[in-house]
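*Asks:* coordinates only, sequence not included:
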């Protein structure tokens, strides 16, 4: 039986809501089984080599098309991803839509991603299945460009030995889990993954009580693969002719 199903046959997310985080984050442990996780990893690594894009700090795969401000030439998701896109769609977080894009990221120990936002191209919801290793997803308060008086100068930050981008909250993402970010957690904050080989839990881990870990516990990272499953509303049927009017 689906662990998310209620006695009425519907799906309830409320018990998975991270109450110590701003609106809205849901953390669902064991969204996929260990067997499903192994199957998904096998499919990721069975992809043709040209499917991988190599960056300086990780490598990735795009499925469903290449997002572009002018639109995405939609490609059908392979069955092994479509199954989970539809499973997430049944949670209702994308409204009546079914996710049509999956970004696969591989992080080796010590690799991460700088604080960033996913931007307005996608429906303002992001969902992520974690496989392999855990990670800490760190959140940073957005600094208003017009609020210069509230921003510490470089000299002040250096003298106080403060990080200009210190996270105010973290989420511990365990293997097989699903993370859902909506509203201000999507649009109001930056998120990133620090380049570490191990993490130490702290009181700033908002979902710690939903995991099997305690405060001040060190967790070694291994290779992590994330499936970021999203809905891209602006799709095109014809091939884009970039550079032409």
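*Replies:* Cool, the structure landed. What you see is a predicted model; the values in this text were computed from it and never measured. Numbers count the residues shown, from 1 in each chain.
*Asks:* rest of the way, CA atoms for contacts and neighbours
*Replies:* OK.
*Asks:* what's the neighbour count on residue 120?
*Replies:* Using other C-alpha atoms under 10 Å, residue 120 has 11 other residues around it.
*Asks:* Can I take it that it is in a strand?
*Replies:* No. Looking at residue 120 with DSSP: H, G, I helix; E, B strand; the rest coil, it is coil, so not inside a strand.
*Asks:* Next one: it from residue 58, what distance?
*Replies:* To residue 58, residue 120 is 23 Å away according to C-alpha to C-alpha, to the nearest Å.
*Asks:* try residue 124
*Replies:* Distance from residue 124 to residue 58, by C-alpha to C-alpha: 25 Å.
*Asks:* what about the nearest residue to residue 17 once chain neighbours are set aside, helix or strand, and which?
*Replies:* The shortest distance from residue 17 to any non-neighbouring residue, by C-alpha to C-alpha, 6 or more residues apart in numbering, is to residue 26 (4.3 Å). Using DSSP states H and E, residue 26 falls within strand 25-28.
*Asks:* What sits closest to residue 57 if chain neighbours are left out?
*Replies:* Nearest one to residue 57, counting by C-alpha to C-alpha, 6+ apart, is residue 111 at 5.6 Å.
*Asks:* of residue 124 and residue 58, who's got more company?
*Replies:* Legend: neighbour count by other C-alpha under 10 Å for residue 124 and residue 58, higher for residue 124 (20 against 15).
*Asks:* Spit out the contact partners of that one.
*Replies:* Residues near residue 124 by C-alpha atoms under 8 Å, 6 or more residues apart in numbering: 182, 183, 186, 187.
*Asks:* Residue 118 is in contact with the first one, correct?
*Replies:* No. Shown here, residue 182 and residue 118 do not form a contact pair, counting by C-alpha atoms under 8 Å, at 11.6 Å.
*Asks:* Put this next to the first one:
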């Protein structure tokens, strides 16, 4: 399976090797030094704003403070590459152990701007996109150090998910998952 923008819904882009393995190790070190929340079936950390999963919203009292310095260089890169008009101000770190995933969803429309960027760290996995009206399905393998960008139809008209399983079938080969961490960058509206 090739990872190209053609494999994604319109407005979706795959950026292989968006960061180096050295940057990946530094990010994981910073994340693991932080405090994990167990509010979900997987561990999460919020930066900038806390997203309320139950209410599915962000309120003004959810502001946690500016993003830590170790995330700012990635923000600058996202803006410099034209992926965001201004720096994202909300980041979620999600940890996925084998057999953990995230159900099909569209990131909160009234909460976040038009661009969502998810950076994959440590282990590959398959992300599944499903057209909300029409039923089409597309998959992309997210390699470590890669980023997937969702704008336009990919952001609003397709759900995305990480199926909860311990392996993925990639190019006809069963690939076991290991610990994976993602950083999702968003701009609060």
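*Replies:* It's in. Predicted model only: the values in this text are computed from it and were never measured.
*Asks:* Which elements pack onto the strand holding residue 26 of structure 1?
*Replies:* Judged by 3 or more C-alpha pairs under 8 Å, 6 or more residues apart in numbering; DSSP states H and E, strand 25-28 of structure 1 is in contact with strand 178-182.
*Asks:* how much does whichever helix or strand comes after the strand it packs on stray from structure 2?
*Replies:* Sequence order places helix 184-187 as the next helix or strand after strand 178-182 of structure 1, per DSSP H and E. Helix 184-187 of structure 1, aligned to structure 2 and superposed, deviates on average by 0.4 Å (mean C-alpha distance after the TM-score superposition for structure 1).
*Asks:* which residues are in contact with the next helix-or-strand element following helix 184-187 of structure 1?
*Replies:* Using DSSP H and E, the next helix or strand after helix 184-187 of structure 1 towards the C-terminus is strand 189-193. Outside strand 189-193 of structure 1, the residues within contact range by C-alpha under 8 Å, 6+ apart are 112-117, 135-142.
*Asks:* who's in contact with the residue nearest to residue 57 of structure 1?
*Replies:* If a contact means C-alpha under 8 Å, 6+ apart, then residue 111 of structure 1 has 57, 58, 194, 195, 196, 197 as its contacts.
*Asks:* Mind telling me what it corresponds to in structure 2?
*Replies:* The alignment partner of residue 111 of structure 1 in structure 2, by TM-score structural alignment, is residue 100.
*Asks:* burial measure for residue 137 of structure 2, as a count.
*Replies:* Neighbour count of residue 137 of structure 2, defined by other C-alpha under 10 Å: 16.
*Asks:* OK, contacts around whichever residue in structure 1 pairs up with it?
*Replies:* Using TM-score structural alignment, the equivalent of residue 137 of structure 2 in structure 1 is residue 168. Each residue near residue 168 of structure 1 by C-alpha under 8 Å, 6+ apart is listed here: 138, 139, 140, 141, 204.
*Asks:* if we can go back for a sec, I'd say the residue nearest to residue 17 of structure 1 and residue 20 touch.
*Replies:* No. Counting by C-alpha under 8 Å, residue 26 of structure 1 sits too far from residue 20 to count as a contact (10.8 Å).
*Asks:* nearest spatial neighbour of the residue positioned nearest the centre of structure 1, skipping sequence neighbours?
*Replies:* Centroid-nearest residue in structure 1, with C-alpha atoms, centre = their mean: residue 128, separated by 4.3 Å. Once flanking residues are discounted, residue 128 of structure 1 sits nearest to residue 228: 4.3 Å by C-alpha to C-alpha, 6+ apart.
*Asks:* what sits against that neighbour?
*Replies:* Neighbour list for residue 228 of structure 1: 102, 103, 104, 105, 126, 127, 128, 129 [criterion: C-alpha under 8 Å, 6+ apart].
*Asks:* Which stretches in structure 2 count as strands?
*Replies:* 12-15, 44-47, 90-96, 102-105, 116-121, 125-131, 137-142, 147-150, 158-162, 167-170, 173-176, 180-186 (DSSP state E).
*Asks:* just to revisit the earlier point, distance-wise, check the counterpart of the residue nearest to the centre of structure 1 in structure 2 relative to residue 127 of structure 2.
*Replies:* Alignment note: residue 128 of structure 1 maps to residue 118 in structure 2; criterion TM-score structural alignment. Here residue 118 of structure 2 is placed at a distance of 11 Å from residue 127 of structure 2 (C-alpha to C-alpha).
*Asks:* quick one, what contacts residue 187 of structure 2?
*Replies:* Counting by C-alpha under 8 Å, 6+ apart, residue 187 of structure 2 touches 87, 88, 89, 90, 112, 113, 115.
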